[in-house]
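**Student:** any chance you can model this:
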Amino acid sequence: MKVARNTPQQLILSDTPWFFGILFALNTLIFAALGLLLTWAGGSAFWYGLSMIIFGGAMGLWSFHLLVRRVQVIFDRTKGTLVIRQKSIFGYAAIEHALSDLSNAEVETILNKPAWLFASRHRPVLLLDKGMSAGRHPIIQAFSTGTCAERITGTVNDWLAARGGDPGTRSA
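**Tutor:** Next up is the predicted model:
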């Protein structure tokens, strides 16, 4: 996830998972190509090829739809809104909240077992303390290793603090 714009009036965060998009697209194309080769071979290989095309292509598209989503989060002081947009190959969704409902951002962590073998994974989460959508709202669904989540939450909290006061307090 990266910061696309950071001005006093607007903060835009953007995430486009290019690596996974290319990975799942190539996976789907390889299964379809191998399936086509088997169907052209004829005989009993025809049915194997056809099943590779159908199941391999369907699993590739399903994986692509679930795991490859472009996410854009827009914090806008002029409109007083927080918009979370998600786009996949099968649809588009936008969720809008009042910016005044947002208290701060936090890092959500999951610990893997055994901890000595696997690193902990993190994701940035927005905390809405008022309104109908009060609760924790992940900015992105996937957890990742590294410092990206800390960097994004720091950027959001700094931007919120610039409106006056701490991220957890409101100016009247």
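**Student:** only C-alpha atoms from now on, for both contacts and neighbour counts.
**Tutor:** Fine.
**Student:** which SS state does the residue nearest the centre of the chain fall under?
**Tutor:** Per Cα atoms, centre = their mean, the C-alpha nearest to the average position across the chain is that of residue 140, at 3.3 Å. With DSSP: H, G, I helix; E, B strand; the rest coil as the basis, residue 140 sits in coil.
**Student:** helices of the chain, residue ranges please.
**Tutor:** Secondary structure of the chain (DSSP state H): helices at 18-41, 45-51, 57-67, 148-161.
**Student:** determine which of those helices approaches residue 12 most closely.
**Tutor:** Proximity to residue 12 (Cα to Cα) singles out helix 148-161 among the helices of the chain, at 9.6 Å.
**Student:** ok, residue 106 to residue 123 distance?
**Tutor:** Applying Cα to Cα, to the nearest Å, the value for residue 106 to residue 123 is 9 Å.
**Student:** again, but for residue 135
**Tutor:** Noted for residue 135: a distance of 15 Å to residue 123, by Cα to Cα.
**Student:** between the two, who's got more neighbours?
**Tutor:** Of the pair residue 135 and residue 123, residue 123 is the one with more neighbours under other Cα atoms under 10 Å, namely 24 against 14.
**Student:** tell me how many other residues crowd residue 161.
**Tutor:** The burial count for residue 161: 17, using other Cα under 10 Å.
**Student:** quick one more, to check against the first:
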Amino acid sequence: MKIKHNTPELLIVGETPWFLAIMLLFFTLTFVAIGLLTLTQHWAGLIFVFVGGGMGVGAMGVFVERLQLILDARAQTLTLRSRTMFRYTERVFPLADVIRAETETGRSNSRNGVNSGQTLSRPVFVIRNKSGTDGTVTKPVTAVLSSGTGAATVTGAVNEWLKALRDTNDLASATDLT
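**Tutor:** Down below sits the predicted model:
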């Protein structure tokens, strides 16, 4: 994930997997083209068109997910958006309920019983639990853990933004009291 916009009023973090989308598009078009060329000589080309093309479209629907996370100081909201070819989800939380961001980590599958798996991570938000119990609940930005430093970068940027916002609000409320 990358930071797209960072001002005191608005922080937008997003990810669009263009490389994966383009590779899956080429995969799909290759199978459809082979199927259409074969269809001129034999009906089995339909298998290439529907099975190969269908697998490519299905893979794009599952693996190509556009993520966006918006922290808006004016609206006082945290918005988590996710879009694939087949679904769109948007979750909105009051910014006052967001305590902090954290990086959740895990290990990829190890081979031959040796713990040589790669460390994977994803950003999550720690939010006040509104279901009547005191405590917190974590809300992941995405269901997928990935390698690299993107999750740690996003977590750091979100926590810095929240700290700056809260320091500004504390300063404003302290001057209102005098």
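**Student:** need the TM-score between these chains.
**Tutor:** Here the TM-score for the pair of chains, by TM-score structural alignment, normalised by the length of structure 1, is 0.85; 161 aligned residues with a Cα RMSD of 2.0 Å.
**Student:** and among the helices of structure 1, the most buried is which?
**Tutor:** Ranked by mean neighbour count, those are led by helix 148-161 with a mean of 19 (mean count of other Cα atoms under 10 Å).
**Student:** read off where that helix ends up in structure 2.
**Tutor:** Under TM-score structural alignment, the alignment places helix 148-161 of structure 1 onto residues 150-163 of structure 2.
**Student:** what sits up against that stretch?
**Tutor:** Under the criterion Cα atoms under 8 Å, 6 or more residues apart in numbering, residues 1-3, 8, 11, 13, 100-103, 121-124 lie in contact with stretch 150-163 of structure 2.
**Student:** which PyMOL command selects the buried ones in those?
**Tutor:** Buried residues among those (16 or more other Cα atoms under 10 Å), as a PyMOL selection:
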select buried, resi 1+3+11+13+100+101+102+103+121+122+123+124
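**Student:** farthest pair within the contacts of stretch 150-163 of structure 2?
**Tutor:** Taking Cα to Cα, no two of these sit farther apart than 8 and 121, at 26.7 Å.
**Student:** just to revisit the earlier point, state the distance from the residue nearest to the centre of structure 1 to residue 2 of structure 1.
**Tutor:** 12 Å.
**Student:** can you check residue 11 of structure 1 too?
**Tutor:** Distance, residue 11 of structure 1 to residue 2 of structure 1, by Cα to Cα: 11 Å.
**Student:** got it, and residue 99 of structure 1?
**Tutor:** Per Cα to Cα, residue 99 of structure 1 is found 20 Å from residue 2 of structure 1.
**Student:** one more: residue 165 of structure 1?
**Tutor:** Applying Cα to Cα to residue 165 of structure 1 and residue 2 of structure 1 gives a distance of 25 Å.
**Student:** could you do residue 34 of structure 1 as well?
**Tutor:** Applying Cα to Cα, the value for residue 34 of structure 1 to residue 2 of structure 1 is 37 Å.
**Student:** same check, this time on residue 22 of structure 1
**Tutor:** Counting by Cα to Cα, the gap from residue 22 of structure 1 to residue 2 of structure 1 is 19 Å.
**Student:** same check on residue 155 of structure 1?
**Tutor:** For residue 155 of structure 1 relative to residue 2 of structure 1 (Cα to Cα), the value is 10 Å.
**Student:** likewise for residue 83 of structure 1?
**Tutor:** Taking Cα to Cα, one finds residue 83 of structure 1 at 16 Å from residue 2 of structure 1.
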